[in-house]
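Asker: how would this look folded up:
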Amino acid sequence: MANKVVKATNEELQQVYNNIPKAYDRANRFISFNQDVRWRADLVKTILKFCERPKLVLDVAGGKGELSYTFKKIFKVNAKYEIILSDYAENMLKMALIEEDKVLCSFDALPFREKMFDVVMSSFALHAADNIEDVIREITRVSRKIVGFIAMGKPDSWIKRVYLSVYLRYIMPYIAALAGAKSRDFKYIYYIYERVPTNSFHKKIFEKYIDIKVYEERGLNLFYFVVGFPKG
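Answerer: As a prediction, this is how the structure comes out:
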């Protein structure tokens, strides 16, 4: 039987929100229905349930490091640990919210040895992959204990697929514009959504490489939330 997600407390969320920078990634906020901060905190808490004292953590396709930032706010221990932030966009790494080491690389070709990291995690990035299986193979290859990620998928229900397609194409970009963003910068999210496979397809790939302990679909099944141990 699958374990439940460990929910972040209001106090933990408040700490993250209070320190969050003004240049926060609006795209994740809008496509997650303003839940991205909470979901990242839930992901960190759930990962730590299965790996209480990680020594080495990799944030895959971490962008500016919002997930790493959240990890540091929640995981406060006396023991020393290290986070490595990776992304293939140099400008994102230059704007990172954390001071730790940064590595410029693609998530489907990680330049790390096998089973190097205690924790390999990612948030709102894996859906950009041309081949999701290549990415899952890589993140499980470099993890020796636990993997956890949140990304955009596609509901198996055709009714939800149609609704979300309309929302992402015609509504969400203009909601973003009301918040001061450029609507054209958010239209790419719709095109990513259109090309990604359904969640049931994703889950079969995950089960091939991961001993899944937590699997959830959130936000009208637009996102999958996965935590588990690499197989083998």
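Asker: alpha carbons only for contacts and neighbour counts from here, please
Answerer: Will do.
Asker: Show me the residue sitting in the middle of this structure in space.
Answerer: Nearest to the geometric centre of the chain sits residue 123, at 1.0 Å (CA atoms, centre = their mean).
Asker: how about the strands in this protein?
Answerer: Ranges of strands in the chain, per DSSP state E, are 56-59, 82-87, 102-104, 117-123, 143-152, 210-218, 223-230.
Asker: can you give me how far the shortest one is from the chain middle?
Answerer: Looking back up the chat, that one is strand 102-104. 17 Å (CA atoms, centre = their mean, to the nearest Å).
Asker: contacts for it?
Answerer: 84, 85, 86, 87, 88, 89, 90, 93 (CA atoms under 8 Å, 6 or more residues apart in numbering).
Asker: Would you mind measuring from the fourth one to residue 65?
Answerer: Put plainly, it is residue 87. 9 Å (CA to CA, to the nearest Å).
Asker: Looking at those two, which has the bigger crowd around it?
Answerer: residue 65 (27 against 23; other CA atoms under 10 Å).
Asker: could the strands of the chain go into a markdown table alongside distance to residue 186?
Answerer: Shown next, in a markdown table, are these (distance: least, CA to CA, whole Å):
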| stretch | distance to residue 186 |
| --- | --- |
| strand 56-59 | 23 |
| strand 82-87 | 20 |
| strand 102-104 | 24 |
| strand 117-123 | 17 |
| strand 143-152 | 14 |
| strand 210-218 | 20 |
| strand 223-230 | 17 |
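Asker: Here is the second sequence; please produce its structure so I can put it next to the first one:
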Amino acid sequence: MKSFKVRYYILIHVPRISNEELQRIYNDLPKFYDRANALISFFKDVEWRATLVKYISYYYPDTRRILDVACGKGELSYVINKMIKAETVMVDYAENMLLNSFVKTDRVQGSFYKLPFRDESFDCVVSSFALHSADDIGEVVKEMARVSRNCVGVIAMGKSDNVMYRKYASFYLSYIQPYLACLVGAKSRDYKYIFYIYQRIPTNNQLRNIISKILDLKIFEEKALGTVYIFLGSKH
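Answerer: This is a model prediction of the structure:
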């Protein structure tokens, strides 16, 4: 009975995850991060990253310098380096993520709320599986656009406008995903916070409206029943 009450409270009152708590979680993840993300996305994460890079190459073929925001261990930068001839710079606020990066490029510790770069320092600014953790997604996209000359591209966790899809996603994120992560040795408690983030993010249509005020969208696609979105847009 006690367990039921706790779960009901979580569904109604979504707690704010502090920056300090997020940093602790991300610093604890690197050893299993890439394997856990592959497993819980049913091995689609690399495919989605490659899709974003293809869109960048198609719409912005002259892209030569790219900033990977909230880069983690460099999964997106790795795909970029395999698919197009571009220099990548990686930024993340979790030191352990940068230290455990498997991409040999410039790495900078910093927050996506205030990127430590001058205006229009990069041809393109990208991010994968991180934007959903922002308290104000619009402000982070504005900051990404500030340091970009041309485009901003993102893959992140979404929330379908379909009620049934949202119920399925809530169940999956709350009860299944944390234990899938355990299969590769990650700590289930470090993945349970993703459910809290899911509860507070806007729906995909709401998000599209937010982004459209900042960027001229070329692409906005939903994947996995709307639980993931990919967008690419240029500055107004």
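Asker: quick one on the thing from earlier: list the residues that contact both of residue 87 and residue 65 of structure 1?
Answerer: residue 93.
Asker: And the strands of structure 1: which comes nearest residue 14 of structure 1?
Answerer: Taking CA to CA, strand 117-123 is the member of the strands of structure 1 nearest to residue 14 of structure 1, at 19.5 Å.
Asker: Can you check which part of structure 2 that closest one sits on?
Answerer: Aligning strand 117-123 of structure 1 against structure 2 (TM-score structural alignment) gives residues 122-128.
Asker: Give me the mean deviation of that stretch from structure 1.
Answerer: Comparing stretch 122-128 of structure 2 with its match in structure 1 after superposition yields a mean distance of 0.7 Å (mean CA distance after the TM-score superposition for structure 1).
Asker: starting at the chain centroid, how far to that stretch?
Answerer: In terms of CA atoms, centre = their mean, the centre of stretch 122-128 of structure 2 is found 12 Å from the chain centre.
Asker: for stretch 62-81 of structure 2, same thing?
Answerer: 13 Å.
Asker: just stretch 155-174 of structure 2 next, same as before
Answerer: Mean-position distance between stretch 155-174 of structure 2 and its chain equals 15 Å (CA atoms, centre = their mean).
Asker: That one spans what distance, first to last residue?
Answerer: One end of stretch 155-174 of structure 2 sits 21 Å from the other (CA to CA).
Asker: Check what contacts it and list those residues.
Answerer: Residues outside stretch 155-174 of structure 2 that contact it (CA under 8 Å, 6+ apart): 48-49, 52, 127-132, 192, 194-195, 198-199, 201-205, 222, 225-231.
Asker: Give me the subset of the residues you listed lying in helices.
Answerer: Residues from the contacts of stretch 155-174 of structure 2 lying in helices, with DSSP state H as the criterion: 48, 49, 52, 192, 194, 195, 198, 199, 204, 205.
Asker: Leaving out chain neighbours, which residue sits closest to the second one?
Answerer: Going back to what we said before, that points to residue 49 of structure 2. residue 76 (6.1 Å; CA to CA, 6 or more residues apart in numbering).
Asker: List the residues that contact the one you found.
Answerer: Taking CA under 8 Å, 6+ apart as the test, what residue 76 of structure 2 contacts is 49, 68, 127, 128.
Asker: got a list of what the second one touches?
Answerer: Contacts for residue 68 of structure 2 were tallied using CA under 8 Å, 6+ apart; they are 74, 76, 77, 88, 89, 90, 91, 125, 126, 127.
Asker: Show me what the first one aligns to in structure 1.
Answerer: By that I understand residue 74 of structure 2. Correspondence of residue 74 of structure 2 to structure 1, assessed by TM-score structural alignment: residue 65.
Asker: Write the ChimeraX selection for whichever of the contacts of stretch 155-174 of structure 2 are buried.
Answerer: Burial among the contacts of stretch 155-174 of structure 2 is assessed by 16 or more other CA atoms under 10 Å; the matching ChimeraX selection reads:
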select :48,49,52,127,128,129,130,131,132,192,194,195,198,199,201,202,203,204,222,225,226,227,228,229,230,231
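Asker: picking up where we left off before, now the match of residue 74 of structure 2: how far from residue 72 of structure 1?
Answerer: Residue 65 of structure 1 is 11 Å from residue 72 of structure 1, by CA to CA.
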